[in-house]
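Colleague: Return atomic coordinates for the entry below.
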Amino acid sequence: MSVLDGQPIIDTMIGFPMRDPKATYAFITNKTKDAESSALKMPAGYLFKDAPGEPDPDAPLPDPVAVTLAQMDAHGIAVGLVGVKGEDGRRAVQEFPDRFAGSLSVDPNKGVDTLREITAAHRDLGIKAVDVFPAGLTPQVAINDKKMYPVYAKCVELGLPIFVCAGIPGPRVPFEPQKVEYLDEVMYDFPELVLVTRHGCEPWTDLAVKLMLRWPNLYYSTSAFAPRYYPRDIVDYANSRGADKIIYGGYHPMGLSLERIMRELPTVPFKDEVWPKFLHGNARRVLGLD
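Modeller: Next up, the predicted model:
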């Protein structure tokens, strides 16, 4: 019997098939300087050997929401956290509110307009989270930059968690804005803020664990990592004092297929009592899905 059997799964990072991947990733490739990054089907493609392929340009265009929903059904995913910047995400949370929760990607460089966007998305789409990719912004904005502080304050005001990429990013852009040490200052200044890291926190996973022990509202999601590569520090922490702090996040279809994720997940050496919290309990609490 698999540890996944009978477990509802909440995926805190899932998306939809891309109609035009090059256009989707232009916000990154317009910052990279090496030739390979522009040639890859996604800017961090050198890290993902079996990422889902690009759509066949000659095939009929399927409904992206229906495709992702079918994948979720096939792999036992009850709820997926999706971005609502695009048409597909907005339609998903409106037509299938029991299956999709919305998250708004923000750019703190836009100042007060960003706060207006968060307020509108919360009011009109019922978003459950905000997310930001510090190293992917133009210009980049560090996790502890003063431009980020109004966003954090708005999240506290609305009771929204924020998902923040931390650690060295996959795309070949400077990593300085995502140093894990910056989380300490943010959590000190915003003790009510619920912050969930994305994309690994490497190579500072030991520091991430220390900071989660230190700050009650700091969490870690496993997005963008195949289960076989979950950092040992994170697995050990979940099995000891961090069972309530580690949250499942996938990366489909950006870099990982759900088939691969679900094939590898049972090999992760979590204790039996950790699995329900990791797969759904922690995300349900953080996202307010109860």
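Colleague: Only C-alpha atoms from now on, for both contacts and neighbour counts.
Modeller: Fine.
Colleague: how deep is the residue lying closest to Pro171 once chain neighbours are set aside tucked in, by neighbour count?
Modeller: Leaving aside its sequence neighbours, Pro171 sits nearest to Ala44 (Cα to Cα, 6 or more residues apart in numbering; 4.7 Å). By other Cα atoms under 10 Å, 16 other residues sit near Ala44.
Colleague: how far away is Pro191 from Ala153?
Modeller: As judged by Cα to Cα, to the nearest Å, Pro191 and Ala153 stand 11 Å apart.
Colleague: ok, now Pro55?
Modeller: Pro55 sits 40 Å away from Ala153, going by Cα to Cα.
Colleague: distance between the ends of stretch 89-106?
Modeller: Stretch 89-106 end-to-end distance (Cα to Cα) = 15 Å.
Colleague: What residues of it count as buried?
Modeller: Across stretch 89-106, burial judged by 16 or more other Cα atoms under 10 Å covers 89-90, 92-93, 99-106.
Colleague: ok now do Cys201, which residues does it touch?
Modeller: Taking Cα atoms under 8 Å, 6 or more residues apart in numbering, we find Cys201 in contact with 165-168, 180, 208.
Colleague: want to put them side by side, so please do this one too:
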Amino acid sequence: MDVSKLEAIDVHTHAESSRERPGEKHAFAEAAEEYFGESEHPNAWEVAEYYRNLRMAAVIFTVDMEMKTGQRRVPNEEVLEAAKENPDVLIPFASIHPARGAMGVKEARRLIEMGVRGFKFHPNLQDFYPNDRMAYPLYEVIAEAGLVALFHTGHSGMGTGMPGGGGVRLKYSNPMYIDDVAVDFPEMKIILAHPSFPWQDEALSVCLHKPNVYIDLSGWSPKYFPENLVHYANTLLKRKMLFGSDYPAIKPERWISDFEQAGFREEVRPLILKENAARLFGLEGS
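Modeller: Below is the predicted model:
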């Protein structure tokens, strides 16, 4: 990956369908399409092609929510395969539900050997508090390998508008629960995904207090960012904020267009769009 040739690094994109099972949708897809106003469900190879055309790199993952929804996950191996075939644009993350226990830990070790660069957790869709000791054996493997753990935080677009929110419980995504994880695994880099409505100040506090915690700005158009988030991104946390779109829910072109009008300082923009992520993933010399 030649970072010097990239316009940006998007740290939050989804492989929403399997190349082996085209057209398959999970139960939340229709509601999510209405909420985000997007109906694309790309596989990992399609994400690679899209980002190459934009001269951007993308952290890509699926979400392991089989236990809650019964929906088969896009195989982590498929994401890795696509990344190996498209190393110029894809940075592969895996997703393993912590409740998979010893089998999940075994899977994580195997995926790390195969080249995964981090792990995605979605507490709302996996029904767990991030500081639940059930998840700690998995965190230990991630920390030992020097990889990144990315946690969904704040409101969930998944389930929004469905009866009972589709069974999604928002309580699990308060970023303050991740403060415990940052204390117990200080060597593990942690990304708090999304502006953390309604707990934005909690996320800013955790990120400011813990050196190993970062925030990605995905899932929202920057024109809707809370004023406090923009203020800290321009000042004390300017080296800990990361560009993320949440593609395909939000297209990166739209995100960047709105970002340019959202009050971010000119000298801060390149940090958020590329430089902070390049440093986090050790790509600065690439």
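Colleague: that older thread, could you work out the most separated pair of the buried residues of stretch 89-106 of the first structure?
Modeller: Taking Cα to Cα, the two most distant members of these are Arg99 and Val106; they sit 22.8 Å apart.
Colleague: which of the contacts of Cys201 of the first structure does the second structure keep?
Modeller: Contacts conserved in the second structure for the contacts of Cys201 of the first structure, using both residues aligned by TM-score structural alignment, their matches' Cα atoms under 8 Å: 166-168, 180, 208.
Colleague: quick one: which of those is most hemmed in?
Modeller: Ala166 (32 neighbours).
Colleague: So what does that one match up with in the second structure?
Modeller: Aligned against the second structure by TM-score structural alignment, Ala166 of the first structure finds its counterpart in Thr153.
Colleague: Next, find the distance separating its match from His12 of the second structure.
Modeller: In terms of Cα to Cα, Thr153 of the second structure sits 13 Å off from His12 of the second structure.
Colleague: and what of Gln200 of the second structure?
Modeller: Gln200 of the second structure sits 18 Å away from His12 of the second structure, taking Cα to Cα as the criterion.
Colleague: So those two - more neighbours on which side?
Modeller: Ranked by neighbour count (other Cα under 10 Å), Gln200 of the second structure and His12 place His12 first, with 25 against 19.
Colleague: residues in contact with the aligned partner of Pro175 of the second structure in the first structure?
Modeller: By TM-score structural alignment, Pro175 of the second structure lines up with Val180 in the first structure. Val180 of the first structure is in contact with 166-167, 201, 204, 207-208, counting by Cα under 8 Å, 6+ apart.
Colleague: wait, isn't Thr12 of the first structure in contact with Gly250?
Modeller: Yes: with contact defined as Cα atoms under 8 Å, Thr12 of the first structure reaches Gly250; the gap is 6.8 Å.
Colleague: anything in contact with each of those two?
Modeller: If you check Thr12 of the first structure and Gly250 against Cα under 8 Å, 6+ apart, the residues they both contact are Ser223.
Colleague: Could you verify my assumption that Gly146 of the second structure touches Pro186?
Modeller: No: contact between Gly146 of the second structure and Pro186 fails when scored by Cα under 8 Å: they sit 10.9 Å apart.
Colleague: Which helix or strand contains the residue mapped onto Ala48 of the second structure from the first structure?
Modeller: Under the alignment (TM-score structural alignment), Ala48 of the second structure pairs with Leu69 of the first structure. In this assignment (DSSP states H and E), Leu69 of the first structure forms part of helix 64-74.
Colleague: In the second structure, what range does stretch 261-277 of the first structure match?
Modeller: Mapped onto the second structure using TM-score structural alignment, stretch 261-277 of the first structure spans residues 255-271.
Colleague: where's Glu117 of the first structure relative to Val209 of the first structure, distance?
Modeller: From Glu117 of the first structure across to Val209 of the first structure, the span is 32 Å (Cα to Cα).
Colleague: Over in the second structure, tell me which residue corresponds to Ala35 of the first structure.
Modeller: Match for Ala35 of the first structure (TM-score structural alignment): no aligned residue.
Colleague: typed the wrong thing, it's Ile127 of the first structure
Modeller: By TM-score structural alignment, Ile127 of the first structure lines up with Val116.
Colleague: Surely Lys68 of the second structure and Pro123 touch.
Modeller: No: contact between Lys68 of the second structure and Pro123 fails when scored by Cα under 8 Å: they sit 11.0 Å apart.
Colleague: Wasn't Pro172 of the second structure part of a helix?
Modeller: If you look again at residue 172 of the second structure, you'll see it is Tyr, not Pro. Yes: counting by DSSP: H, G, I helix; E, B strand; the rest coil, Tyr172 of the second structure falls inside a helix.
Colleague: secondary structure class for the closest residue to it other than its chain neighbours?
Modeller: Nearest non-adjacent residue to Tyr172 of the second structure, counting by Cα to Cα, 6+ apart: Tyr129, 5.1 Å away. Three-state call for Tyr129 of the second structure (three-state DSSP): coil.
Colleague: Cool, thanks, signing off.
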